[in-house]
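J.: How does the following fold in three dimensions:
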Amino acid sequence: MTKMIEHFFSITSPWTFLGFQRLSEIAARNGATVVHKPVDLGKVFSVSGGLPLPKRSPQRQAYRLVELARWRTYLGIPINVQPKFFPVKGWPAAGMVIAARERNQDYGTLAHAILRAVWVEERNIDDAATLEAIAAAQGFDGRALIAAAEGEAVKKTFEADTQEAMDRGVFGAPTYIYKGEMFWGQDRLDFLERAVKQG
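T.: This is a model prediction of the structure:
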């Protein structure tokens, strides 16, 4: 039976970006598959006590930048801690990932490319033409995915995945769930891999 890691994330989260490729590598090393589920983090915060970044205290906002810079150095992953196009709505970007997932396409690659566009490439993922170009560079029909993202079926899946996240106790992004055990944050990937290795 295939090992499965569920990945609940925000398509605009820097922490999701820092963990994304490492998650893929963990899965590959251990014969696991990853199910990526973009969610509405605002709704998750509304039931879990979290605050969107602009509403956090100045101290917390400042320390977040320090931590991002520390992790950038430690991991050797390029990331602009204050990108030009952030915060962004992230829709239809998240919907494109869902649409690609439902078409059995390599949606993990698309999600990672979108995250990289925000945090490394200074691109505006709220712009449709930019999203089409990002998707095309990864071999996807961006226009078709955007059209699907604007459809009711994909929006309902997004809502359902968000509700599932809340029902299962998710309170931030990224969150990884393996065999019912939750691991919150890219800094818990070592613990996740230990669990996956155990079977």
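J.: CA only for contacts and neighbour counts going forward, please
T.: Will do.
J.: Now do the helices in this structure.
T.: Taking DSSP state H as the criterion, the chain carries its helices at 14-29, 41-48, 58-75, 93-102, 107-119, 128-137, 142-149, 152-167, 189-197.
J.: Can you say which of those is packed in most?
T.: Mean neighbour counts were compared across these using mean count of other CA atoms under 10 Å; the top stretch is helix 93-102, at a mean of 24.
J.: which secondary structure elements does that one contact?
T.: Contact here means 3 or more CA pairs under 8 Å, 6 or more residues apart in numbering; DSSP states H and E; on that basis helix 93-102 packs against strand 32-38, helix 107-119, helix 142-149, helix 152-167.
J.: so how far is that helix off the chain centroid?
T.: Taking CA atoms, centre = their mean, to the nearest Å, one finds the center of helix 93-102 at 12 Å from the center of the full chain.
J.: what's it in contact with?
T.: Identification of contacts with helix 93-102 by CA atoms under 8 Å, 6 or more residues apart in numbering yields 10-11, 37-39, 106-108, 110-111, 114, 125-126, 131, 142, 145-146, 148-150, 154-155, 157-158.
J.: Strand 32-38 and that helix, what's the angle between them?
T.: 140 degrees (axes from the mean of the first three to the mean of the last three CA atoms, to 10 degrees).
J.: Put together a markdown table for the helices and strands packed on helix 93-102, with distance to residue 63 on each row.
T.: Below are these laid out as a markdown table (distance: least, CA to CA, whole Å):
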| stretch | distance to residue 63 |
| --- | --- |
| strand 32-38 | 25 |
| helix 107-119 | 18 |
| helix 142-149 | 35 |
| helix 152-167 | 26 |
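J.: between those, which gets nearest to residue 16?
T.: Shortest distance between residue 16 and those, using CA to CA, is found for helix 107-119: 8.0 Å.
J.: Against residue 197, how distant is residue 30?
T.: 6 Å (CA to CA, to the nearest Å).
J.: now swap in residue 125 and tell me
T.: According to CA to CA, residue 125 and residue 197 sit 36 Å apart.
J.: before we move on, what about residue 45?
T.: 31 Å.
J.: Please apply the same query to residue 75.
T.: In terms of CA to CA, residue 75 sits 22 Å off from residue 197.
J.: And residue 32, by the same measure?
T.: With CA to CA as the criterion, residue 32 and residue 197 are 10 Å apart.
J.: And for residue 118?
T.: For residue 118, the distance to residue 197 - CA to CA - is 32 Å.
J.: run this one through as well so I can compare:
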Amino acid sequence: MKTVDVFWSFRSPYSYLATKRLRSMSNVWDVRVGPRPVYPIAIRTPEFFSEIRPQWVPYLMRDIVRLSQYLGLPLGALNPDPVVMNMMTREISPDQPHIGRLTRMGILACEVGDAEGWAFMDEVSSLIWSGGAWTEGTALAEAAARAGFDLADLDSRQEAEKDRLEALIAENQAAQDPHHWGVPLMVLEGEAFFGQDRLDVLEWRLEQSGVQRL
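T.: The predicted model follows:
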């Protein structure tokens, strides 16, 4: 069976907008769709946002709003942003209480299995990107439970196994780097497809490469 590696981030709106389709792809095609969580570009390349053209952020915001409407998916203001960042100066804070925790828990979920990993990533990213106050009350615990996980268990494990999990995140990032810096990034037999807007082309390539529909 062929494999599509998917490099994916909890902070990426485009990752969120692609998740449900990626999650269901292995039910449509005889292919493994393997989730590989990575850190967002704000963490991997902190200077990125201070160097981009001024049109970039306004276009991004308009694009993700219309895409969410087109796909029929909820989209709300981040509450809070998984990456602590000064949006006026575009400076990335050295104190990041959220993104490491989320990404390490994502790795743990993916280690259970692809389906379980996608379920966790889907539920948590949907909570975050729909504008839910995801750090308050039981919101995150309920999202984890919908995916079949106990948040307290994942949390204690991500802390206890931090070094091992960080090494796995670094491995994912090293595997992504030769292809593209952005997410979601899908790689099939060394061919990369960047962005949720390339899923149709990816599925065309699956058919071209002999992968059967189920």
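J.: TM-score for the pair, please.
T.: Overlay of the two chains. TM-score (TM-score structural alignment, normalised by the length of structure 1): 0.85; 192 aligned residues with a CA RMSD of 2.5 Å.
J.: quick one: which of the helices and strands packed on helix 93-102 of structure 1 is nearest residue 91 of structure 1?
T.: So among those, helix 142-149 is nearest, using CA to CA, at 8.2 Å.
J.: quick check: the closest one aligns to which part of structure 2?
T.: On structure 2, the counterpart of helix 142-149 of structure 1 by TM-score structural alignment is residues 151-158.
J.: quick one: that stretch to structure 1 mean distance?
T.: Averaged over the aligned pairs, stretch 151-158 of structure 2 sits 1.5 Å from structure 1 after superposition, using mean CA distance after the TM-score superposition for structure 1.
J.: can you give me how far that stretch is from the chain middle?
T.: Taking mean C-alpha positions (CA atoms, centre = their mean), stretch 151-158 of structure 2 and its chain are 19 Å apart.
J.: Now tell me what touches it from outside.
T.: 101, 104-105, 108, 140-141, 144-145, 165.
J.: If we use 10 Å, what do you get?
T.: Residues from elsewhere that reach stretch 151-158 of structure 2 (CA atoms under 10 Å, 6 or more residues apart in numbering): 100-109, 138, 140-145, 160-162, 164-166.
J.: Stretch 169-177 of structure 2 too?
T.: Applying CA under 10 Å, 6+ apart, the set of residues contacting stretch 169-177 of structure 2 is 5-8, 35-40, 44, 100, 103-104, 106-107, 163-168, 181-183, 185-187, 192.
J.: picking up where we left off before, what's the closest of the helices of structure 1 to residue 84 of structure 1?
T.: Set against residue 84 of structure 1 and scored by CA to CA, the helices of structure 1 come closest in helix 107-119, at 8.3 Å.
J.: what about the closest one, how far off from structure 2?
T.: Mean for helix 107-119 of structure 1 is 0.7 Å (mean CA distance after the TM-score superposition for structure 1).
J.: What does residue 116 of structure 1 correspond to in structure 2?
T.: By TM-score structural alignment, residue 116 of structure 1 lines up with residue 126.
J.: I misspoke; the intended subject was residue 188 of structure 1.
T.: That one, residue 188 of structure 1, aligns with residue 198 by TM-score structural alignment.
J.: State the distance from that match to residue 123 of structure 2.
T.: For residue 198 of structure 2 relative to residue 123 of structure 2 (CA to CA), the value is 23 Å.
J.: Switch the helices of structure 1 over to TSV; also include distance to residue 2 of structure 1.
T.: Output for those, formatted as TSV (distance: least, CA to CA, whole Å):
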stretch	distance to residue 2 of structure 1
helix 14-29	11
helix 41-48	28
helix 58-75	29
helix 93-102	18
helix 107-119	18
helix 128-137	28
helix 142-149	28
helix 152-167	21
helix 189-197	11
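J.: So for residue 87 of structure 1, which of those helices sits nearest?
T.: For the helices of structure 1, proximity to residue 87 of structure 1 was assessed by CA to CA; helix 107-119 is nearest, at 9.5 Å.
J.: So which other helices or strands are in contact with that closest one?
T.: helix 14-29, strand 32-38, helix 93-102, helix 128-137 (3 or more CA pairs under 10 Å, 6 or more residues apart in numbering; DSSP states H and E).
J.: Kindly recompute the last result at 7 Å.
T.: Other helices and strands packing on helix 107-119 of structure 1, by 3 or more CA pairs under 7 Å, 6 or more residues apart in numbering; DSSP states H and E, are helix 14-29, helix 93-102, helix 128-137.
J.: Enumerate every residue touching the match of residue 116 of structure 1.
T.: Taking CA atoms under 7 Å, 6 or more residues apart in numbering as the criterion, residue 126 of structure 2 is in contact with residue 16.
J.: Could you rerun that using 10 Å?
T.: Applying CA under 10 Å, 6+ apart to residue 126 of structure 2 gives the contacts 10, 13, 16-17, 19-20, 73-76, 120, 132, 134, 143.
J.: from these, which single one is nearest residue 63 of structure 2?
T.: Among the contacts of residue 126 of structure 2, and counting by CA to CA, the member closest to residue 63 of structure 2 is residue 13, at 10.1 Å.
J.: Against residue 82 of structure 1, how distant is the counterpart of the closest one in structure 1?
T.: Correspondence of residue 13 of structure 2 to structure 1, assessed by TM-score structural alignment: residue 14. Per CA to CA, residue 14 of structure 1 is found 10 Å from residue 82 of structure 1.
J.: so what sits against both of those two?
T.: 68, 118-119.
J.: Looking at the helices and strands packed on helix 93-102 of structure 1, which is nearest to residue 61 of structure 1?
T.: Comparing those by CA to CA, helix 107-119 comes nearest, at 16.9 Å.
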